[in-house]
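Peer 1: Just to be clear, the model below is a prediction. Sequence and coordinates:
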Amino acid sequence: MPTYTFVVNGKPVTVDAPADLALLWVLRDKLGVRGPKFGCGIGVCRACTSHLNGAEIQPCVTPVAECAGQSVTTIEGLASGDDLHPVQEAWLEQDVAQCGYCQPGQIMAAAALLRTKKEISDEDIDRIANVCRCGTYFRIRQAIKSAAAKT
């Protein structure tokens, strides 16, 4: 079985896995990283959203082979030590979460957006296609705008 070395949340890891194994299963089953959630397995619901070298990805459809030598960040690695990322702070301030299942993916998608764009519009936020079954979209929108004002 091939071996892949990459960085997860700032720590180097090496895993034995088939090249086409979804990164989500490597993270959850081999490395014990539980933040990215399994929702649909086809990259549509985006509950698993994480970052690869700072760019948004869906680990449920990203083969582990694509991550070799790269840097993966999940919700567990978004904060800087005890200092929450501005999006995480805004989520708490706006009381966004209800069931919380989609929240790691929502936060990671918002953080990726704010990394590339400081001035955001409602249209920018609408392009975040993560699914929230509880329907907290209004609070999600408010939290993203609040985080944008802090960055």
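Peer 2: All right, it came through fine.

Peer 1: Please count neighbours and contacts with C-alpha atoms only from this point.
Peer 2: Fine.

Peer 1: Kindly provide the distance from residue 141 to residue 11.
Peer 2: 32 Å (Cα to Cα, to the nearest Å).

Peer 1: ugh, wrong one, residue 55
Peer 2: 18 Å.

Peer 1: wait, doesn't residue 50 sit right on residue 108?
Peer 2: Yes. Counting by Cα atoms under 8 Å, residue 108 is a contact partner of residue 50 at 5.8 Å.

Peer 1: Against that first model, consider the following:
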Amino acid sequence: MVVALGSNLRGHYRSNRDLLEAALRRLPDVGLDVTRRSRWWRSAAWPDRAHPDYLNGVALVETSLPPREVLDALLRVEMAFGRRRGAANDPRTLDLDLIAYGRAILEEPGLALPHPRAHQRLFVVGPLADVAPDWIHPELGATAAELAAAAVIGADAVPLGEP
């Protein structure tokens, strides 16, 4: 399973990196065991570059929870880190997205798998290519590395150091 993490507001943490590291540590508490994680990637806010820059990454996760329960768990973690939902693409302390759940293809209210726009976003597929370059998109048949090479949204995203 693939979970994307992002932040452009640090909340009460010293930095966005500290907040995201704490969020990663919280995932096992809700039944999501992180097996690998990417480097953090920095990019300008999208679509409004006037907002603070984002720090993003991807975690590969194992769980026995079904997809809807995974999504609910991610939303609970977001709320615990001060996420308040406003307008789409508003700045946020923590954004957790379920990108893929195995090879599942699913469309139901509030949950689409694989994530319908992740393949267009370098700040998602770049980190995914860090940890699983040969991961294959369930619908498109392209690898994470191929998707990263073709991504047009967040094309300014760059990796920062080691995980």
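Peer 2: Received, thanks. Please read these numbers as outputs of a predicted model, since none were measured by experiment.

Peer 1: quick one: TM-score?
Peer 2: Here the TM-score for the pair of chains, by TM-score structural alignment, normalised by the length of the first structure, is 0.30; 87 aligned residues with a Cα RMSD of 5.6 Å.

Peer 1: neighbour count winner among residue 50 and residue 108 of the first structure?
Peer 2: Neighbour count, other Cα atoms under 10 Å: between residue 50 of the first structure and residue 108, residue 50 has more, with 31 against 28.

Peer 1: related to what we said a few turns ago, between residue 55 and residue 11 of the first structure, which is the more surrounded one?
Peer 2: residue 55 (16 against 11).

Peer 1: Give the closest residue to that one in space, chain neighbours not counted.
Peer 2: The shortest distance from residue 55 of the first structure to any non-neighbouring residue, by Cα to Cα, 6 or more residues apart in numbering, is to residue 112 (6.2 Å).

Peer 1: name the helices or strands packed onto the one helix or strand the one you found maps to?
Peer 2: Assessed by DSSP states H and E, residue 112 of the first structure sits inside helix 103-116. Contact analysis of helix 103-116 of the first structure by 3 or more Cα pairs under 8 Å, 6 or more residues apart in numbering; DSSP states H and E lists strand 50-52, strand 55-57, helix 86-93 as its packing neighbours.

Peer 1: 6 Å instead, please
Peer 2: Taking 3 or more Cα pairs under 6 Å, 6 or more residues apart in numbering; DSSP states H and E as contact, there are no helices or strands that helix 103-116 of the first structure lies on.

Peer 1: angle of it against helix 86-93?
Peer 2: 130 degrees (axes from the mean of the first three to the mean of the last three Cα atoms, to 10 degrees).

Peer 1: List the buried residues for helix 103-116 of the first structure?
Peer 2: Neighbour-count burial for helix 103-116 of the first structure flags 103, 104, 105, 106, 107, 108, 109, 110, 111, 112, 113, 114 (criterion: 16 or more other Cα atoms under 10 Å).

Peer 1: buried sites along whichever helix or strand comes after that helix?
Peer 2: Heading C-terminal from helix 103-116 of the first structure, the first helix or strand you meet, by DSSP H and E, is helix 122-126. Going by neighbour count (16+ other Cα under 10 Å), the buried part of helix 122-126 of the first structure is residue 125.

Peer 1: And the next helix or strand past helix 122-126 of the first structure?
Peer 2: Toward the C-terminal end, the helix or strand that comes next after helix 122-126 of the first structure (DSSP H and E) is helix 137-150.

Peer 1: relative to helix 103-116, how tilted is that next one?
Peer 2: Using the same axes, to 10 degrees: helix 137-150 of the first structure against helix 103-116 is 40 degrees.

Peer 1: Run through the neighbouring helices and strands of helix 137-150 of the first structure.
Peer 2: If contacts are counted by 3+ Cα pairs under 6 Å, 6+ apart, helix 137-150 of the first structure sits against helix 86-93.

Peer 1: Show me what the helix it packs on is packed against.
Peer 2: Going by 3+ Cα pairs under 6 Å, 6+ apart, helix 86-93 of the first structure lies up against helix 137-150.

Peer 1: Go through the longest helix seen in the second structure and flag the buried ones.
Peer 2: Looking across the second structure with DSSP state H, the single longest helix is helix 67-80. Neighbour counts over helix 67-80 of the second structure (16+ other Cα under 10 Å) mark 67, 70, 71, 73, 74, 75, 77, 78 as buried.

Peer 1: Pick the one among those closest to residue 37 of the second structure.
Peer 2: Closest approach between those and residue 37 of the second structure, by Cα to Cα: residue 74, at 16.1 Å.
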